[in-house]
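> Fold the following.
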Amino acid sequence: MKNSTTSPPPPPSFSSLPDEIIVSCLARVSKSQYGSLSLVSMSFHSLLSSPEIYAARSQIGAEEPRLYLCCDILSTATTRSHRWYNLRTLDDEIIKKGRNAFISVNGAEIKMKTELRLVPVKNSSFHLCDRSEEAKLVFGSDIYQIGGINRNNKRSRSVCVLDCRSHTQRRGPKMKVARQRAKACVLDGRIYVMGGCSEKECWGEVFDVKSQTWKKELLLPSPSGDFKFDCKFEVLALGGRIYVITERNNYAYDPKQGRWLLLDTGFVGLKRILELGTVWCVLDNIVFMEFCDDLFWYDVSCGKWLIVEGLEDLCYTKVNCRYRMVQLVNYGGGKVVIVWLVLPQPVVMRNKQRVIPEEKTCFAVVRLEKRLTSSGLTIWGEIEQLSFSLVHGSYKPLTCLSVSL
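Alright, predicted model coming up:
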């Protein structure tokens, strides 16, 4: 009589687990790995793009900042369009085969990763005759593009939303009034939009994201008779208020009280962002701006701009080249990203032929730290990562935004 042997049962596979357990596991994996994981199976691909996994990432605090770059593209000799590109986050782009580059500054080497990948977002291209000069901002995982110019070269009421989870676009509810070159900011689950309309309709409006409605009872009054939203101004959210910085005065709108306040001299220095026409952003209720190769922060207590210490390396990387500032981005986690376009000088070869090197879009991740000294509060910065992507001919970077995913 032969002894019958039975094979041991195969170990359970990962895909045999309940979806909720798989989602909990995958939510802890860096999003930079999702592209490879989505190739495992159709079910993985579906889970990795589902609302459930993003909800799980948010719940356990695993969200990561992702950079999106809007570029102006010259498609033909007469046709231009805008398109969104997704950039791999600056701390997870893998460069293989020793292709890392280094910049020597004052004897120290700064690591610069080459050829940061620009991944085009599908169906995100639009011709300038359709949409341009719109306000752009981030709310949650969505990029809102508000107003602009329509096909008839007139102000637009339209709202276009780019879902950065699924990379799909949708139309949002239209504004109450058409706007071009409006300013917008986010505060307490609402999007505040001001300016860009005719002088007769000189007011702002508010979009409640939860209810997806432009609520008429939330219309913003004009701050005073001498101020018009069609003048040069900037809008920012700071400390629970909406601040409007104009060339003449500074105003604050308190949503709880529903009224405008004329600010005292403590905010006078904020006019510098208008006078200099420079890039700026708000991080942790502090306004930062870039000017003349340096990073500054605004001290409300004394009404002055103070330099961010410790960023001499950043100055040296830009001082010897022609460049155009693109954006100063709130990267979250006490960090900002400085984005600039390097415009290289033509190089004359031995045969007297002029060669123009390719332009580069540079990205510097700066970690900021507050320090209390005997002389008061100071802010120090440290370059965590310096990367660039090549700009091929007709691609010009316009706007850079950070989205948590």
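> use CA for all of it now, contacts and neighbours both
Fine.
> Tell me where the stretch 251-400 of the chain has strands.
Remark: strands assigned in the stretch 251-400 of the chain by DSSP state E, counting those that start in this stretch are 259-262, 280-283, 286-291, 294-299, 304-307, 322-332, 335-343, 347-348, 354-355, 359-373, 376-391, 395-404.
> Sequence B follows; please return its structure for comparison with A:
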Amino acid sequence: MQSLIPSLPEEIIVDILARVGSCYYPKLSLVSKHFRSLVTSHELYARRSLLGCTEHSLYVVLCNRENGNYQLYALRQKANGNHSLVLIPSLPKLPRKGGFVAVGSRIYVFGRFKSVPQNAISIDCRYQTVHPLPSMNVTMSVSVADIIDGNIYLTGYCSNPTKMVMMVFNTETEMWEPKKTTPETMRGYLWACECVVMAGKMYMSDPSYNFVYDPKESKWETDKMLNMFKWRKARVVDDVLYYYDSGWGVLRAYDPKGSSWVVVNGLEELLADARFSDWSYTGSYGGKLAMIFTKTTGRTKVIRCAEISLERRRQGKEIWGKVEWCDDVLVGGDFYVKKTLDVIV
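Next up, the predicted model:
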């Protein structure tokens, strides 16, 4: 095959590679310098998009407890069918207190960088390139960030005087809008906050309070039913929030349409495996959940990841989960998850 492909016209080679899963591109880049340039070319990804061959990939921001560094990893499928987290090289050190948002093939990062002068960059995951963005016009410690209709909303604290504000970044124009005020009741909270988007609204939670922001109405409100549980490290699939309740050893789901909580069925074996992990994190990509947790084998720490497909039953009153696979994706080291991101490549 190696002798046949180089003799084909360039556009035919690109067409063939565009139909191959992106998880194989790291291996294909080892074939030759020509292939290495093709798998990171604009022509290849334009062709993938035209053919409808793009894929949802899970990217994970991990903190290395041994040196305090935050780095970006991608979930890849190995030749034997198992999965692993692979470090994305040649990126600046990511900010410890930063906001991370995935939009298509790009990851937007906001915070204080040590190695670059900007406080906002984007990472194009197709080519593993970094692009500077216009800096925020305020000095701000980002608490949470998420996206609605192409606008990234960042909430955090600025100084002089100390107060909580919201900044909005338009990903189309790459411009910042004037900062927005937040309710007085929010000030003093949201230092260790969670944020998800459901049905066009931002749901924010810290250990004590929940807040809901509707950007269309520029309105803040609360959701008492959502406040029934102290949801942490949650993700959304089809406008339903999911999080692992480690205290009860169950996966909970909240549907804002019915303002109701349910326990996801069918995951007893997986949840028993995660019961005594040091930490756990819920991610989502391509309409499925990813549950990430730790295990210790002897003196070696392992990060384990399971992909979960979801099914609604009994007119949506029940949610069932099915484990598609569960692998040890990173062996050794002492890490924890800062953020998971659904990237399209």
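> Quick TM-score on the pair, please.
TM-score for the superposed chains, counting by TM-score structural alignment, normalised by the length of structure 2: 0.85, backed by 337 aligned residues with a Cα RMSD of 2.9 Å.
> quick one, which of the strands of the stretch 251-400 of structure 1 is nearest to residue 133 of structure 1?
strand 395-404 (10.9 Å; Cα to Cα).
> before we move on, the earlier item: may I see the strands of the stretch 251-400 of structure 1 organised as a markdown table, with mean neighbour count added?
Below are those laid out as a markdown table (neighbours: other Cα atoms under 10 Å):
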| stretch | mean neighbour count |
| --- | --- |
| strand 259-262 | 15 |
| strand 280-283 | 18 |
| strand 286-291 | 19 |
| strand 294-299 | 20 |
| strand 304-307 | 17 |
| strand 322-332 | 19 |
| strand 335-343 | 22 |
| strand 347-348 | 12 |
| strand 354-355 | 12 |
| strand 359-373 | 17 |
| strand 376-391 | 17 |
| strand 395-404 | 21 |
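> For those, give me CSV that also has distance to residue 123 of structure 1.
Listed next are the strands of the stretch 251-400 of structure 1 as CSV, based on distance: least, Cα to Cα, whole Å:
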stretch, distance to residue 123 of structure 1
strand 259-262, 41
strand 280-283, 28
strand 286-291, 33
strand 294-299, 36
strand 304-307, 41
strand 322-332, 24
strand 335-343, 24
strand 347-348, 38
strand 354-355, 35
strand 359-373, 23
strand 376-391, 21
strand 395-404, 17
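> With residue 313 of structure 1 as the reference, name the closest of the ones you listed.
That would be strand 376-391 among these, by Cα to Cα, at 8.0 Å.
> Counterpart of residue 282 of structure 1 over in structure 2?
Taking TM-score structural alignment, residue 282 of structure 1 has residue 236 as its aligned residue in structure 2.
> Please enumerate the helices of the stretch 151-300 of structure 2.
Per DSSP state H, counting those that start in this stretch, the stretch 151-300 of structure 2 carries helices over the ranges 268-274.
> Quick check: nearest residue in space to residue 62 of structure 2, chain neighbours excluded?
residue 337 (4.7 Å; Cα to Cα, 6 or more residues apart in numbering).
> for the one you found, what are its contacts?
60-63, 281 (Cα atoms under 8 Å, 6 or more residues apart in numbering).
> can you check residue 286 of structure 1 too?
238, 297-299.
> Please apply the same query to residue 215 of structure 2.
200-201.
> what do you get for residue 340 of structure 1?
Contacts of residue 340 of structure 1 (Cα under 8 Å, 6+ apart): 323-327, 361-363.
> For residue 43 of structure 1, see how far away the aligned partner of residue 124 of structure 2 in structure 1 is.
The alignment partner of residue 124 of structure 2 in structure 1, by TM-score structural alignment, is residue 163. For residue 163 of structure 1, the distance to residue 43 of structure 1 equals 21 Å [Cα to Cα, to the nearest Å].
> Tell me which of the two has more neighbours.
With neighbours defined as other Cα atoms under 10 Å, residue 163 of structure 1 and residue 43 compare such that residue 163 has more, 15 against 12.
> Tell me who's in contact with that one.
141-143, 169-170.
> Closest one of the residues you listed to residue 303 of structure 1?
residue 143 (32.6 Å).
> Wait, that closest one touches residue 136, no?
Yes - with contact taken as Cα atoms under 8 Å, residue 143 of structure 1 and residue 136 are classed as touching, separated by 6.9 Å.
> Three-state assignment for the closest residue to residue 15 of structure 1 other than its chain neighbours, please.
Distances taken as Cα to Cα, 6+ apart place residue 22 nearest to residue 15 of structure 1, at 7.6 Å, with adjacent residues excluded. Under DSSP: H, G, I helix; E, B strand; the rest coil, the three-state class of residue 22 of structure 1 is helix.
> All set, thanks.
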